[in-house]
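Student: Based on what follows, work out the 3D shape:
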Amino acid sequence: MSRRNLQIVTALLGLVPVITGVLTMMGVDDPLYASMHLPRDVTLDSNLRFFGGVWLGLGLAVLWLVPRIEREAVLFRALWLMIFLGGAGRLLSLTMLGAPLPPFIAFTVLELLGAPLMLWWQHRVAR
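Tutor: As a prediction, this is how the structure comes out:
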């Protein structure tokens, strides 16, 4: 439960939105979406690229706060709240439309269960 361990885990988790954000900015040509043979719809492509950029920005913000993780509680909480809300959106989709591909189920679990755990851990380190 040390500061250093929290920094390492946060940095590793921060790389997930950085990497997937860059990929999603490829729109429907993202390797994951391309393999699903989605229609080349301009609105879908535009939204994927927009949300990929937002996701990339969130990941960069997570990486930025790692060196001062115990002092950036407000930003840390805001970022993890956004991640949790994204997981809630995925859960809503899962209940309304069915299960997505397995990686997205894992992301949902990480977002919904990992966010509260990360908030608790950062609070303990900050004290």
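Student: drop to CA atoms for contacts and neighbour counts, all remaining ones
Tutor: Noted.
Student: in the helix or strand encompassing M82, what's buried?
Tutor: For M82, the element it lies in under DSSP states H and E is helix 73-97. Neighbour counts over helix 73-97 (16 or more other C-alpha atoms under 10 Å) mark 73, 76-77, 79-81, 83-84, 86-88, 90-91 as buried.
Student: so after that helix, what's the next helix or strand?
Tutor: Next element after helix 73-97 (DSSP H and E): helix 102-109.
Student: Give me the angle between that following helix and helix 73-97.
Tutor: 130 degrees (axes from the mean of the first three to the mean of the last three C-alpha atoms, to 10 degrees).
Student: Second chain to compare with the first, below:
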Amino acid sequence: MKELLAVRCAIALGGCVPVFAGLAGVLLGLEMVGADSAPPGADSHFRYLSGLLLGLGLGFWSCIPALPRRAGRMRLLTAVVVAGGLGRLLGVLLHGWPDTPMSLALGMELVVTPLLCWWQGRVAYRAANQSA
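Tutor: Model prediction:
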């Protein structure tokens, strides 16, 4: 029971990153990353991707109430986040390390999110075995 509460809190806290970053990107556009001016298409694309980020965070939060039964949703959301992280990693390989916020995002995408998914799966497995 304590572990279930702990993983719920961790997912709630971790979900703050995509929710708040996504919301900021939707509202601020490229100004969020310090761009003074950009073509309208670039701003539109950035806001769209920020909306997806916001949606991912809300999706993770939607798992919290029934967490032991949300392994499939957690895995799908995690796969999307890891795919994005791999895209960011390609950018690192092609252009070098980004600034600190983007480097921290890479850590969230390729380390923290998969660990949270693994932890949720462990809790779900234990819950299923206790009820059987």
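Student: And the TM-score between these chains?
Tutor: TM-score for the superposed chains, counting by TM-score structural alignment, normalised by the length of the first structure: 0.90, backed by 123 aligned residues with a C-alpha RMSD of 1.4 Å.
Student: before we move on, back to that, show me which pair in the buried residues of helix 73-97 of the first structure is furthest apart.
Tutor: Farthest apart among the buried residues of helix 73-97 of the first structure by C-alpha to C-alpha are A73 and L91. That separation is 26.4 Å.
Student: gap between L23 of the second structure and V17 of the second structure?
Tutor: 10 Å (C-alpha to C-alpha, to the nearest Å).
Student: And these two? Which one has more around it.
Tutor: Neighbour count, other C-alpha atoms under 10 Å: between L23 of the second structure and V17, L23 has more, with 19 against 16.
Student: Show me the helices in the second structure, by range?
Tutor: Secondary structure of the second structure, counting by DSSP state H: helices at 2-28, 40-63, 71-95, 100-107, 113-131.
Student: G21 of the first structure reaches L60, doesn't it?
Tutor: No. Assessed by C-alpha atoms under 8 Å, G21 of the first structure is found out of contact with L60, at 10.0 Å.
Student: So these two - more neighbours on which side?
Tutor: A direct count of neighbours by other C-alpha under 10 Å for G21 of the first structure and L60 places G21 higher, at 24 against 17.
Student: Return the residues in contact with that one.
Tutor: 51-56 (C-alpha atoms under 8 Å, 6 or more residues apart in numbering).
Student: at 7 Å instead, please
Tutor: Counting by C-alpha atoms under 7 Å, 6 or more residues apart in numbering, G21 of the first structure makes contact with 52-53, 55-56.
Student: From L54 of the second structure, how far off is the aligned residue in the second structure for L63 of the first structure?
Tutor: Using TM-score structural alignment, the partner of L63 of the first structure in the second structure is W61. To L54 of the second structure, W61 of the second structure is 11 Å away according to C-alpha to C-alpha.
Student: This completes my enquiry, with thanks.
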